[in-house]
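Enquirer: Got a predicted structure plus its sequence, pasted below:
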Amino acid sequence: MNISLHGKSAIVSGSTAGIGFAVAFGLAEAGANVVINGRDEGRVKRAIKKITDKLPGARVSGVVADLGTVEGVKKLIAKEPEADILVNNLGIFEPKGFFEISDEDWQHFFEVNVMSAVRLSRHYAQGMKVRNWGRVLFMSSESALQIPTEMIHYGTTKTALLAVSRGLAETLAGTGVTVNAVLPGPTRSEGVGGYFEKMADEAGKPVEELEASFIAEHRSSSIIKRLATVEEVASLVVYLASRQASATTGAAMRVDGGVVRSIA
């Protein structure tokens, strides 16, 4: 299968590192004009350079904006009013016990993880509908289906994204716009990697040992018995953004290493 996104424009929120960066790289590699997003100008510039160094001729630009705020979304839309592909990747996580999660924590997680995607999708999907072609993708998580007790607020926001994704897909029924959610499992992203590195330093153990222990204790249903790579997750996203995926919409697509014990 030859996936070509030449002539298509893509926006990936929260894409200076981790899964978001891998998705941006994959879309650029397929020929799309890609907009990188992050809150820090230096990180945005480094991400663009990293892609263009490896993909000479790639069309990549950046917008520095905090999309977890209304103002940040408005800034992005003002600079990039249209897109053919929107990947709602921006998200935060934090292990914290339920009784320690404050109202402010809940509100912050919803603003960043859910409302950023709602606001961006509300704007860009309308243009896609007019042009009768588009792809809207929500980065959810296996935690949407199996709520982790160590971060219930995170899991709840990822479940909310499944509802938004399905509802928007049905709203756009009969158009050339598809809407899907992607559910990664434990993935060696920058944030997760940093979390394990900190734990390894504190415990005086190798990172690999901590990762294996986490899978065994907290995600024992994993079939691959390891963390996924960001590239493995990005490959599914790039396919769903392609012309070849035109009959896939309203779906929750898992790339979770088999963590979710379900055949559907």
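Expert: Alright, I've got the coordinates.
Enquirer: hey, let's count contacts and neighbours off CA atoms from now on
Expert: Noted.
Enquirer: Give me the next element, helix or strand, following the helix or strand hosting residue 42.
Expert: Assigned by DSSP states H and E, residue 42 belongs to helix 41-54. Using DSSP H and E, the next helix or strand after helix 41-54 towards the C-terminus is strand 60-64.
Enquirer: That following strand: how far from the chain's middle?
Expert: 17 Å (Cα atoms, centre = their mean, to the nearest Å).
Enquirer: Report the separation between residue 259 and residue 146.
Expert: Noted for residue 259: a distance of 9 Å to residue 146, by Cα to Cα, to the nearest Å.
Enquirer: who's more crowded, these two?
Expert: residue 259 (22 against 16; other Cα atoms under 10 Å).
Enquirer: re earlier: what are the contacting residues of the helix holding residue 42?
Expert: If you take Cα atoms under 8 Å, 6 or more residues apart in numbering as the criterion, helix 41-54 is touched by 16-17, 21, 25, 36-38, 58-64.
Enquirer: also this one, for the comparison:
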Amino acid sequence: MHIDLTGKSALVTGSTEGIGLAVARGLAEAGAAVIVNGRTAAKVGAAAASLGSNVRGVAADLGTPEGHAALVDAVRAADIVVSNLGIFQPADFFDTDDATWDRHWQINVMAGVRLARAYLPAMEANGWGRFLLLSSESAFNIPVEMIHYGVSKTADVALARGLAKRMAGTGVTVNSVLPGPTLSEGVEAMLEEERARSGWPIAEVAADFVTTHRPSSILRRAATVEEVASMIVYLASPQASATTGAAIRVDGGVMETL
């Protein structure tokens, strides 16, 4: 299968590192004109420069309505939107205050809501589009160490399903993608203390985390960001035209449900 996105424009949020950067790279390699996004001009500029000449960047904090407005002002339309921006913060439920819940909701859920309102109408008018929301296997396996995160990711799955139904018959597909444990910079930071203590390579530390804390994993290791990005690039392609309203797993088999 050859994925050709020549002539398509793609916006990937939270794309200065991790899964987002890998997705931006994959879309650019498939021929799309890519817009990368992050909060700081320095990181956005570095990410865009690393991906080639058909990539530009927009610095905007999409956790706020003001940041969203700045992005839309800079990017009026896109054929493909990947709402990748997200945060996670381990904390016991009884230690998680309203501010933490609200921050996760604004960044993990409302950023996607605002993007959908901004970009889906033009996709519908054009008769083609791809809108993808990054959820997580935590949407179904709510992690006890960060219930607030799991709830926000469940909302992303519901949002994608509802939006797909709203876009029915338009040529626009909407899906959510559910990665499992993935060796992104954020996960590396979370595991750094254990890496320093054990002296193991980070991939081994991540594999130990997966087998200990996600024992249902069939893969028995963390996925790479490129493995997750490959699924997203496919879902953004013309070849995925019959896939919509779906919650697509890239979870290494962590989810026990059939």
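Expert: That came through, no problem. Keep in mind that this is a model prediction, so the values were computed, not measured.
Enquirer: May I see the buried residues of the helix holding residue 42 of the first structure?
Expert: Of all the residues in helix 41-54 of the first structure, those buried under the rule 16 or more other Cα atoms under 10 Å are 43, 44, 45, 47, 48, 51, 52.
Enquirer: quick one: what's aligned to the fifth one in the second structure?
Expert: Using TM-score structural alignment as the criterion, the counterpart of residue 48 of the first structure in the second structure is residue 48.
Enquirer: Distance check, its match against residue 188 of the second structure.
Expert: 22 Å.
Enquirer: Show where stretch 57-66 of the second structure falls in the first structure, residue numbers please.
Expert: Mapped onto the first structure using TM-score structural alignment, stretch 57-66 of the second structure spans residues 62-71.
Enquirer: gap between the two ends of that stretch?
Expert: This stretch, stretch 62-71 of the first structure, spans 17 Å end to end (Cα to Cα).
Enquirer: Just the buried residues of that stretch, please?
Expert: Neighbour counts using 16+ other Cα under 10 Å place 62, 63, 64, 65, 66, 67, 68, 69 of stretch 62-71 of the first structure among the buried residues.
Enquirer: Turn these into JSON lines, including distance to residue 185 of the first structure.
Expert: Conversion of the buried residues of stretch 62-71 of the first structure to JSON lines gives the following (distance: Cα to Cα, whole Å):
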{"residue": "62", "distance to residue 185 of the first structure": "28"}
{"residue": "63", "distance to residue 185 of the first structure": "28"}
{"residue": "64", "distance to residue 185 of the first structure": "28"}
{"residue": "65", "distance to residue 185 of the first structure": "27"}
{"residue": "66", "distance to residue 185 of the first structure": "25"}
{"residue": "67", "distance to residue 185 of the first structure": "24"}
{"residue": "68", "distance to residue 185 of the first structure": "23"}
{"residue": "69", "distance to residue 185 of the first structure": "27"}
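Enquirer: which two from those residues end up farthest apart in space?
Expert: With distances taken as Cα to Cα, the most widely separated pair in these is 62 and 69, at 17.6 Å.
Enquirer: Centre-most residue in the first structure?
Expert: residue 89 (2.7 Å; Cα atoms, centre = their mean).
Enquirer: nearest to residue 123 of the first structure, of the buried residues of stretch 62-71 of the first structure?
Expert: Scanning those for proximity to residue 123 of the first structure, where the rule is Cα to Cα, the winner is residue 67, at 13.2 Å.
Enquirer: Checking my notes, that closest one in a helix, right?
Expert: No. Per DSSP: H, G, I helix; E, B strand; the rest coil, residue 67 of the first structure lies outside any helix segment and is coil.
Enquirer: Next up, the contacts around it.
Expert: Here residue 67 of the first structure is in contact with 13, 73, 76, 90, 112, 116 (Cα under 8 Å, 6+ apart).
Enquirer: Apply 10 Å and report the result again.
Expert: The contact partners of residue 67 of the first structure, taken as Cα atoms under 10 Å, 6 or more residues apart in numbering, are 13-14, 37-39, 73-76, 90-91, 111-113, 115-117, 119-120.
Enquirer: Quick one: buried ones out of these?
Expert: 13-14, 37-39, 73-76, 90-91, 111-113, 115-117, 119-120.
Enquirer: Excluding chain neighbours, give the residue nearest to residue 221 of the second structure in space.
Expert: residue 207 (4.2 Å; Cα to Cα, 6 or more residues apart in numbering).
Enquirer: Can you find the partner of the one you found in the first structure?
Expert: By TM-score structural alignment, residue 207 of the second structure lines up with residue 212 in the first structure.
Enquirer: and if you look at residue 250 of the second structure?
Expert: In the first structure, residue 250 of the second structure lands on residue 255 (TM-score structural alignment).
Enquirer: Likewise for residue 238 of the second structure?
Expert: With TM-score structural alignment as the criterion, residue 238 of the second structure pairs with residue 243.
Enquirer: From residue 158 of the first structure, how far off is that match?
Expert: 26 Å.
Enquirer: Between these two, which has more neighbouring residues?
Expert: residue 158 (26 against 14).
Enquirer: Report the contact partners of that one.
Expert: Contacts of residue 158 of the first structure by Cα under 10 Å, 6+ apart are 91, 110, 113-114, 138-145, 147, 152, 181, 183.
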